[in-house]
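Participant: Sequence and computational prediction follow.
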Amino acid sequence: MTTHHEIIEAALARITAGYVFPEKTAGIDAAIRRRLDEGAYQDLDPRELCERVTADLQEACPDKHLRLLWAEEPQSMDEEPEDVARARFARYARENNYGVRRVEQLDGNIGYLDLRMIAPADLGGPATAAAMQLLAATDGLVIDLRQCRGGSPEGVQLWCSYFFADDGVHLNDIHHRATGLTRQYWTLGHLAAPRYLDRPVTVLTSDLTFSGGEELAYNLKVLGRATLIGQATRGGAHPTDRVPVAPHVTVTVPAARSINPVTGTNWEGVGVEPDLAVAAGDPLKTALEHLRTRIG
């Protein structure tokens, strides 16, 4: 059985080698080792260890993607072949309908899209196109991201592309530590369904909205294409590697960072702020009222 000390050593090694801000890794390492020397992790079961170390990691460096995760089922410590990992994720995406939970026409010819994950474009493209085809004739749209926990940058790029006229809109950049390269994401020139143009769009957010869901909301907000309604999001802007460090424990290490071309920054640690804050009650009702005033 892997000891607590071995789990922490393996996690710190991965963080030091891969964290997107290498200048912060020494401080992270020192903080966790200090807690280890203080006995903070003694007498914890493995699940509690993951929770305690995660809290200490995020106190040392407020990055919500920096975590130890516990899994009930044991995982292989061998590196998973790429084709196996791809097939496993494809099955997961298919079982979750590529994130598209519900598409509906509401009263007043307002479209409603409940999106729970942002699937990679190569997997989710047909589902995205089908949803946008169903919404094409509506006069206004609500995109519900309140339970969207993340997904793929390429998937965000695809969804965003439906709300702009052509391929001339710069959406986001992602800088990767491992290569030192920065990839730009622009709207796409060819889409498989009609673009949703010249009509109002609202986006619902909550304190559960995370990662790729936040990027979709952030991009549409800063480009002036949607009004955000609801709560501030969780604040995770760093694409992340997941590495097993014990049969039941995975460390997640942010290996890249988003850089928005409009703001020059991102939503890490602060979340995406709504334009209309609705802390309680029904943000969907607020969104529908907002759209009806815009539609006339």
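Facilitator: Happy to help now that I have it. Numbers count the residues shown, from 1 in each chain.

Participant: From here on, just use CA atoms for contacts and neighbour counts.
Facilitator: Will do.

Participant: isn't Arg116 right up against Leu145?
Facilitator: Yes. Counting by CA atoms under 8 Å, a contact exists between Arg116 and Leu145, whose distance comes to 6.6 Å.

Participant: which one of these two has more residues nearby?
Facilitator: In this view Arg116 and Leu145 are compared by other CA atoms under 10 Å, and Leu145 has more residues nearby, 26 against 23.

Participant: I'd like to check which residues are in contact with the more buried one.
Facilitator: 114-116, 203-206, 209, 213, 217 (CA atoms under 8 Å, 6 or more residues apart in numbering).

Participant: Among these, name the ones in strands.
Facilitator: Within the contacts of Leu145, residues falling in strands by DSSP state E are 114-115, 203-205.

Participant: any chance of those in TSV, with distance to Phe163 and neighbour count too?
Facilitator: Conversion of the ones in strands among the contacts of Leu145 to TSV gives the following (distance: CA to CA, whole Å; neighbours: other CA atoms under 10 Å):
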residue	distance to Phe163	neighbour count
Asp114	16	19
Leu115	16	22
Val203	13	27
Leu204	16	25
Thr205	18	30
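
Participant: Let me know how buried Leu216 is, in neighbour terms.
Facilitator: 24.

Participant: What sits closest to it if chain neighbours are left out?
Facilitator: Take Leu216 and drop its neighbours on the chain: the residue closest to it by CA to CA, 6 or more residues apart in numbering is Val156, 5.7 Å away.

Participant: Make sure that neighbour is indeed in a strand.
Facilitator: No. Membership of Val156 in a strand is not supported by DSSP: H, G, I helix; E, B strand; the rest coil, which gives helix.

Participant: Do I have it right that it meets Met117?
Facilitator: No. At 9.9 Å, Val156 and Met117 do not qualify as touching, with contact defined as CA under 8 Å.

Participant: Show me whatever sits in contact with both of these two.
Facilitator: By CA under 8 Å, 6+ apart, the residues touching both Val156 and Met117 are 212-213.

Participant: All the helices of the stretch 1-150 of the chain, in order from the start?
Facilitator: For the stretch 1-150 of the chain, the helices identified by DSSP state H, counting those that start in this stretch occupy 4-18, 25-37, 46-60, 82-95, 121-135, in order along the chain.

Participant: any idea of the angle the second one forms with helix 4-18?
Facilitator: For the pair helix 25-37 and helix 4-18, the angle between their directions (axes from the mean of the first three to the mean of the last three CA atoms, to 10 degrees) equals 170 degrees.

Participant: Second structure for comparison follows:
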Amino acid sequence: MLTNEHIIEAALDRITAGYVFPEKTAAIEAAIRPRIASGAYEGLGGPELCETVTRHLQEVCPDKHLRLLWTDEPQSLEPVDDDGGIAAFLTLLRAENQGVHRVERLDGNVGLIELRRIATATEGAAAIGAAMQLVAHSTALVLDLRACLGGAPDGAALWNSFFFPEDHDQVHLHDVYDRGTDSTRQYWTSPHLPGPRYADHRRRPVYVLTSEITFSGGEDVAYTLQAHGRAVVIGATTRGGAHPTARHAVSEHTLVTVPAARSISTVTGTNWEGVGVVPDIRVPADQALDQALEEALKAARP
């Protein structure tokens, strides 16, 4: 059985090897290793160990994606099975309808799509296209990301693509720099979509709802649509996690999440890391839908 010291050492090895900002890893080591030596982590149960180490990591490096996570489901420790958490994420998406939690037609012919996850562009295409088909003839659209916990960058780009006109040139949305390959991947709007676009000559209004829970891939959609002037963001400032992340098992029940890349907006030149997405209209998150419906009603008046 692995000791807490072995678990933390394995996590530090993963962070040192993969963290997108290698210049910060020395400070992380300096914050954690003296605590290991002093026995600060001895005797802690698994969930408490994860919570404590995460707190110490984020004290020195306030990156909300950098953390230890406890999982009740046993994880394989075989190197051949380490895929950065991709298989587990795809399984989760299939169980959660590719992140599409609710699609509804509200009073005034306002469409509502509530997302809890951002699926990958390939796995999620059919569900995403179906959701957009159901709101295709609405007069305004509310995209509710208040409980969205993140997801895939290519899926975020697919969602964003629906809000740019078909006759528009492809739009360069943002880039993602990956430390492991020392390369930058560009994300553009897609010319071919699995459902109807929500962008035409009528310029139907789009409102994106956010909360203090909205994170990662959900923030990507909100930030990008806001930066490109394609939606009005309503609600509360989001959590502020802009770094695509890999998950690695360091014990059967402990994962270390390592931000291995960073997003760079083509509009702002930066991202939402640490600051969150700041709404255009700030209201408490539980009032955001009512505010969006009020805005849609005003927009519909002649």
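Facilitator: Yep, it's here. Remember, it's a predicted structure, so these values are computed and weren't measured experimentally.

Participant: OK, contacts around the residue nearest to Leu216 of the first structure?
Facilitator: Applying CA under 8 Å, 6+ apart as the definition, the contact partners of Val156 of the first structure turn out to be 118, 212-213, 215-216.

Participant: Which contacts among those residues does the second structure share?
Facilitator: Among the contacts of Val156 of the first structure, the ones whose aligned partners also stay in contact in the second structure (both residues aligned by TM-score structural alignment, their matches' CA atoms under 8 Å) are 118, 212-213, 215-216.

Participant: Output those residues as JSON lines; include the columns distance to Arg91 of the first structure.
Facilitator: As requested, these are exported to JSON lines (distance: CA to CA, whole Å):
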{"residue": "Ile118", "distance to Arg91 of the first structure": "15"}
{"residue": "Gly212", "distance to Arg91 of the first structure": "19"}
{"residue": "Gly213", "distance to Arg91 of the first structure": "20"}
{"residue": "Glu215", "distance to Arg91 of the first structure": "24"}
{"residue": "Leu216", "distance to Arg91 of the first structure": "23"}
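
Participant: Farthest pair within those?
Facilitator: Based on CA to CA, the longest span within those runs between Ile118 and Glu215 and measures 10.1 Å.

Participant: mind checking how far Asn172 of the first structure is from Ala165 of the first structure?
Facilitator: With the distance defined as CA to CA, to the nearest Å, Asn172 of the first structure ends up 17 Å from Ala165 of the first structure.

Participant: Could you check which of these two is surrounded by more residues?
Facilitator: Here Asn172 of the first structure and Ala165 are set side by side on neighbour count (other CA under 10 Å), and the busier one is Asn172, at 24 against 15.

Participant: Give me the aligned partner of that one over in the second structure.
Facilitator: Using TM-score structural alignment as the criterion, the counterpart of Asn172 of the first structure in the second structure is His174.

Participant: ok, for its match, nearest residue in space, not its chain neighbours?
Facilitator: In space, not counting the residues next to it along the chain, His174 of the second structure is nearest to Ser265; the distance is 4.4 Å by CA to CA, 6+ apart.

Participant: ok, now Asp63 of the first structure?
Facilitator: Nearest-residue entry for Asp63 of the first structure: Gly269, 6.2 Å, with adjacent residues in sequence omitted and distances by CA to CA, 6+ apart.

Participant: That neighbour -> the second structure?
Facilitator: So Gly269 of the first structure corresponds to Gly274, using TM-score structural alignment.

Participant: burial measure for that match, as a count.
Facilitator: Using other CA under 10 Å: Gly274 of the second structure sits among 14 other residues.

Participant: Assess the claim that it and Arg239 are in contact.
Facilitator: Yes. In terms of CA under 8 Å, Gly274 of the second structure counts as a neighbour of Arg239; the distance is 7.4 Å.

Participant: Filter the kept ones among the contacts of Val156 of the first structure down to the ones in helices?
Facilitator: Among those, the subset assigned to helices under DSSP state H consists of 212-213, 215-216.

Participant: of those residues, closest to Thr227 of the first structure?
Facilitator: Distances from these to Thr227 of the first structure were compared by CA to CA; the smallest belongs to Leu216, at 12.2 Å.

Participant: shouldn't that closest one be in contact with Cys160?
Facilitator: Yes. With contact defined as CA under 8 Å, Leu216 of the first structure and Cys160 form a contacting pair (6.9 Å).

Participant: Per the alignment, Gln184 of the first structure pairs with which residue of the second structure?
Facilitator: Aligned by TM-score structural alignment, Gln184 of the first structure pairs with Gln186 of the second structure.

Participant: What residues does the closest residue to its match other than its chain neighbours make contact with?
Facilitator: If you skip the residues right next to it in sequence, Gln186 of the second structure has Asp175 as its closest partner in space, 4.5 Å away by CA to CA, 6+ apart. Remark: with contacts taken as CA under 8 Å, 6+ apart, Asp175 of the second structure is in contact with 184-187, 263-266.

Participant: what does Gly274 of the second structure give?
Facilitator: Neighbouring residues of Gly274 of the second structure by CA under 8 Å, 6+ apart: 62-64, 239-241.

Participant: for Arg116 of the first structure, what are its contacts?
Facilitator: When contacts are counted by CA under 8 Å, 6+ apart, Arg116 of the first structure is found next to 99-101, 145-149.

Participant: need the contact list for the residue most central in space within the first structure.
Facilitator: Closest residue to the average C-alpha location of the first structure: Ser211 at 1.9 Å, with CA atoms, centre = their mean. Applying CA under 8 Å, 6+ apart, one finds that Ser211 of the first structure lies in contact with 149-151, 235-239.

Participant: how about a cut-off of 6 Å?
Facilitator: With contacts defined as CA atoms under 6 Å, 6 or more residues apart in numbering, Ser211 of the first structure is in contact with 150, 236-237.

Participant: same deal with Val262 of the first structure?
Facilitator: Not one residue lies near Val262 of the first structure by CA under 6 Å, 6+ apart.

Participant: What is the burial count for His170 of the first structure?
Facilitator: Neighbours of His170 of the first structure (other CA under 10 Å): 16.

Participant: what residues are up against the closest residue to it other than its chain neighbours?
Facilitator: The shortest distance from His170 of the first structure to any non-neighbouring residue, by CA to CA, 6+ apart, is to Trp186 (4.4 Å). Taking CA under 6 Å, 6+ apart, we find Trp186 of the first structure in contact with 169-171.

Participant: Can you tell me which of those is nearest Thr54 of the first structure?
Facilitator: For the contacts of Trp186 of the first structure, with Thr54 of the first structure as the reference and CA to CA as the criterion, the closest is Leu171, at 31.0 Å.

Participant: does that closest one count as helix, strand or coil?
Facilitator: Applying three-state DSSP to Leu171 of the first structure yields a three-state assignment of strand.
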